[in-house]
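> Sharing a model prediction with you, sequence too.
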Amino acid sequence: MNYSSEVERDYDVRGWYASVQESRHDGGQPGETLVKVATGVVIRN
């Protein structure tokens, strides 16, 4: 599904932002991959 077309149909989107960070070890077993993802959108009022 293309969420950007759904949002842009109803709102005036000023910009799309995405950030992906990967941590290979965060207190768990070595070798376990933990993926952390953050996304955002700026909508003009």
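All right, it came through fine. Numbers count the residues shown, from 1 in each chain.
> Every contact and neighbour count from this point should use C-alpha atoms.
Fine.
> Please give the number of neighbouring residues around the residue lying closest to Leu34 once chain neighbours are set aside.
Leaving aside its chain neighbours, Leu34 sits nearest to Ser23 (5.3 Å; criterion: Cα to Cα, 6 or more residues apart in numbering). Counted with other Cα atoms under 10 Å, the neighbours of Ser23 add up to 11.
> before we go on, here's another structure to hold up against the first:
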Amino acid sequence: MLWTIAVILVILWLLGFVSSYTMGGFIHILLVIAIVVVLVRVIQGR
């Protein structure tokens, strides 16, 4: 579940980054949230 959310957030970030439609810092906030979700997933997996 968390992995899927992280992948979706990364895809949204890439789409925003490529299309130059950043909406301020929103796209980079998506990237940070995706990284946090992946880290939580890795920590819980151990």
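Everything's here; your move. If you're wondering where the values come from, they're calculated on a predicted model, not measured in any experiment.
> After superposition, what is the TM-score?
TM-score for the superposed chains, counting by TM-score structural alignment, normalised by the length of the first structure: 0.24, backed by 24 aligned residues with a Cα RMSD of 3.3 Å.
> you'd agree the residue nearest to Leu34 of the first structure is up against Val37?
No. Look at Ser23 of the first structure against Val37 with Cα atoms under 8 Å: they stay out of range, at 10.9 Å.
> got any residues that touch both of these two?
Counting by Cα atoms under 8 Å, 6 or more residues apart in numbering, Ser23 of the first structure and Val37 have no shared contacts at all.
> immediately after the host helix or strand of Arg14 of the first structure, which helix or strand?
Arg14 of the first structure belongs to strand 13-23 when assigned by DSSP states H and E. Next along the chain after strand 13-23 of the first structure, taking DSSP H and E as the criterion, comes strand 34-43.
> Counting by contacts, list what that next one packs against.
If contacts are counted by 3 or more Cα pairs under 8 Å, 6 or more residues apart in numbering; DSSP states H and E, strand 34-43 of the first structure sits against strand 13-23.
> between the strand holding Arg14 of the first structure and strand 34-43, how big is the angle?
170 degrees (axes from the mean of the first three to the mean of the last three Cα atoms, to 10 degrees).
> Not counting strand 13-23 of the first structure itself, show me its contacts.
By Cα under 8 Å, 6+ apart, strand 13-23 of the first structure touches 7, 33-44.
> farthest pair in those?
Maximum pairwise distance in the contacts of strand 13-23 of the first structure, criterion Cα to Cα, is 36.7 Å, between Thr33 and Arg44.
> where do the helices sit along the second structure?
Ranges of helices within the second structure are 2-18, 26-45, based on DSSP state H.
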